[in-house]
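> How does the following fold in three dimensions:
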Amino acid sequence: MSTERLFTPRFAALWFFQFATFFAAFQLFPVIPFRILALGGTKAEAGSFLFVYTLASATAAPIMGAIADHFGRKRMLVVVSLLFIVFSLLYAVVQWLPLVLIVGVVHGSLWSGILSSAGAIMTDYIPPSRRTEGLAYWGLAPTAAIALAPMAGLFVYKIGWLALCLDLAAISTFTSIWAMRLPHEQGRRAERPSLHLRNLWDWQVVRVSLSFTVISFGYGGITSYVAILANERHIQPESLFFTVFAIAVVITRVFTSRLGDRFGPRVLLYPALVLMPIGLALLARAFTRPQMITAAVFFGIGMGASFPAFMTLLVGATDEQNRGRTFGSAIWAFDTGIGIGSLAIGAIGQHRGLGTAFTIAAALSCLSIPIFLLTTRRFMRGIGVAENVSDAGT
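I've put the predicted structure just below:
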């Protein structure tokens, strides 16, 4: 097993930056529907903010990643964090609903710049021989923030909408200063890739990431409708799936990520891609608390193991100078699946029931491994290198 140090000061600094950024965002997401309703919007319009935000983030992610690769990833973190202060204050004063959604589109587009840049920087901080383990712990930052932020946001909102917006602006001010203090990037300016239209998308990464799009289709439905499903089937508490899912993700990443570095990321990836369809199928048939818990455990273990293993393969098979674009392209595929899944499962659930909708999602997610095998043929050389690096640390 590798003795290279993983938990360095710069790893911790970027981890807490990511945590704070997600903590701010997930204070906003559960509360802004109430703001839209207060402005006279309908329930459908209240749900439209997260859709346009996610769609904008997904669409812009590869572009923002390529821009970060060219101009500097740390610079992207600083600039976007400063702009988030402006957005936080705009949410406080804008009262025309279409303009709120426009602000959300721009905000979401820049949000993807944070995700792709921070992920790319972190891969520079993580020793290659401990990459799967490092990415697993890195993924716990948003998990922890998402677990805590909604409750905090709803609490602050009781004081008032302005109080919440000032809270978000204060956090963004903190993250801006924090980003400025991050270590400078190691690459020289001359080594950064040129910014051309043909360089904005990594189509090989996009094709491989489609294996996760069919998984995130079901995940999008879970985030939007699993609480409604629990309510319809009289399963309490309605947040049960989310709680068990989060615990399963954390435990899986803490205790299994080293296997990916020791034996290769495929050892984690393939079983994970099998477990998630099973979890979705169990969810479709969950009518009791134990059944709901079992579904959440299967899906949580699969999600917890698959993401760090998958990103280890992608990062090892692509040029390190283009890692912002790599993360951006992967984010595009994942978030697109979430957005489409949220809409499609809602539509199917309206006419056929949510059980049928999640059964269809389970069937679709079974395509993940075939898509991965078909699309990685051109990637084989790079992926082999990635796995050899992991083996070298054992």
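> hey, let's count contacts and neighbours off CA atoms from now on
Will do.
> in stretch 79-98, what counts as buried?
Neighbour counts over stretch 79-98 (16 or more other CA atoms under 10 Å) mark 79-85, 87-92, 97 as buried.
> Turn those into TSV, columns for distance to residue 26 and secondary structure.
Below are the buried residues of stretch 79-98 laid out as TSV (distance: CA to CA, whole Å; DSSP: H, G, I helix; E, B strand; the rest coil):
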residue	distance to residue 26	secondary structure
79	20	helix
80	17	helix
81	15	helix
82	18	helix
83	17	helix
84	14	helix
85	15	helix
87	15	helix
88	13	helix
89	16	helix
90	17	helix
91	15	helix
92	16	helix
97	20	helix
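> I'd like the residues you listed laid out as CSV, including distance to residue 206.
What follows is the buried residues of stretch 79-98, written out as CSV (distance: CA to CA, whole Å):
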residue, distance to residue 206
79, 26
80, 24
81, 27
82, 30
83, 28
84, 28
85, 32
87, 30
88, 32
89, 35
90, 34
91, 33
92, 37
97, 34
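> and the next element down the chain from the helix or strand hosting residue 337?
For residue 337, the host element (DSSP states H and E) is helix 323-352. Per DSSP H and E, the first helix or strand lying C-terminal to helix 323-352 is helix 354-365.
> And residue 151, how close does it get to residue 222?
Distance, residue 151 to residue 222, by CA to CA, to the nearest Å: 19 Å.
> The structure of the following sequence is requested for comparison with the preceding one:
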Amino acid sequence: MNASSAPLWTKSFILCLANNLFLFIFYFAQTTILPVYILNDLGGTLTEAGLAMTLFMAAAIIVRPFSGLIIEKFGVRKTLILSETFFSLFSLAYLLADNLTLLLIIRFIHGIWFSILSTVVVPVVNQFIPEKRKGEGMGYFVMSINLGIVLGPFLGLSLIQYFSYLNITALLAAMVLFGFIFCFFIPIKEPSKPKKVQSSGSIFQLSHFVEKKAVPIALLAMLISFSYASIMSFIAPFAASKNLMPYAGLFFIVFAFSMMSLRPITGKIYDQKGPQYVIYPALIAFSIGLFILSQIETLTGFLIAAVFIGLGFGSAQPCIQTLALQRAPKHRIGHATSTFYTLYDLGIAIGSTVVGLMIAAQSYSFAYICCGILSLISVFYFKFFVQARPAT
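Okay, here's the model as predicted:
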């Protein structure tokens, strides 16, 4: 069989996607409804609700650089089962969180296991994607995250109108446990390691935490996630400033469908022609969307911006992640994944802070123009620091 026609939609690949989908439905649904629970049921403040979100992400960012080392030391399968076990247990622990202190502790510990689990699922699914279909396969894998972005908040906000937070959390935890069961039916193999890797020296070597071949690409992801933070963190208040708040949800729907619309096509283009044929137009479309957003005054412009941003970011992000994995040796894919996500998460964290400061000092328009310019700069960064320096 021709390698390019090797089957992609195998049972193992589908189980990996389903497990990842349930993981991110839980994450994004909790992100949406947890502040409601803190404010209405626990008598917390907006600051405390924000702290619950921050603690989760802080734990994930702190642990992320160590995830590759954990995968190398314990193996892919054992790390998957262990992290999935604790993530599932702490998903159930929300049912016991009857006070704010306990809830914040659960959030922090849950963030640790989320960081490890969301890292190890990448080298797992990578085992079941044919070599000549990496772009297409990883595109579908990232699409399972995008579906979680859409279905999680939709499920949470729809159910919270009729059911209690604890009932919804029980349902979400059951989905996570269902995905956990899938893990036992995935035939995971441990990647072979060169002898020099098996007999490594000091514990505190930089290579134990960072895959240097993935760093230039991960820095590109950091530039993009910095700009993407302006959408994640500020699109709702921006919509309110333009009297478009009732349509903020519609923005995310259009954004999500735009992200997913070209995914099957861009994956095939990546595999057949190369990453540059996807990444260049994607970065330009992303920057165009940000420039449009900086100038909009009407609903039409708001939704057109959502289309460009969704097409650009939705095409660029999975291709850049695939490129980071392909440049790393097979036994270092876990390290490449943790390197990629560490810098990606840092871009989100730094972007949320800096964009907020720009908005406070200048305006939303100024902030989105700056993010659009940064996205254009990332085009040149890709050309001269990534494409011009292929891995050896």
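> before we move on, back to that, more neighbours: which of residue 151 and residue 222 of the first structure?
Ranked by neighbour count (other CA atoms under 10 Å), residue 151 of the first structure and residue 222 place residue 222 first, with 22 against 15.
> Widest-spaced pair of the buried residues of stretch 79-98 of the first structure?
Maximum pairwise distance in the buried residues of stretch 79-98 of the first structure, criterion CA to CA, is 26.4 Å, between 79 and 97.
> How about the secondary structure of the counterpart of residue 126 of the first structure in the second structure?
Matched across to the second structure, residue 126 of the first structure falls on residue 129, judged by TM-score structural alignment. Three-state call for residue 129 of the second structure (DSSP: H, G, I helix; E, B strand; the rest coil): coil.
> which residues touch residue 129 of the second structure?
Listed by CA atoms under 8 Å, 6 or more residues apart in numbering, the contact set of residue 129 of the second structure reads 8, 13, 137, 138.
> Most neighbours out of those, which is it?
Greatest neighbour count in these, by other CA under 10 Å, goes to residue 137: 27 neighbours.
> Figure out the helix or strand that that residue lives in.
helix 134-159.
> got the buried residues for that helix?
Neighbour counts over helix 134-159 of the second structure (16+ other CA under 10 Å) mark 134-157 as buried.
> Which residue range of the first structure does whichever helix or strand comes after that helix align onto?
Tracing the chain past helix 134-159 of the second structure, the next element assigned as helix or strand by DSSP H and E is helix 165-183. Under the alignment (TM-score structural alignment), helix 165-183 of the second structure falls on residues 161-179 in the first structure.
> follow-up on the earlier one: tell me the angle the helix holding residue 337 of the first structure makes with helix 354-365.
If you take axes from the mean of the first three to the mean of the last three CA atoms, to 10 degrees, helix 323-352 of the first structure sits at 140 degrees to helix 354-365.
> how much does helix 323-352 of the first structure stray from the second structure?
Compared with the second structure after the fit, helix 323-352 of the first structure shows a mean deviation of 1.7 Å (mean CA distance after the TM-score superposition for the first structure).
> any idea how far that helix is from the chain center?
Relative to the chain's own centre, helix 323-352 of the first structure is displaced by 11 Å; criterion: CA atoms, centre = their mean, to the nearest Å.
> try stretch 92-104 of the second structure
Offset of stretch 92-104 of the second structure from its chain centre (CA atoms, centre = their mean): 25 Å.
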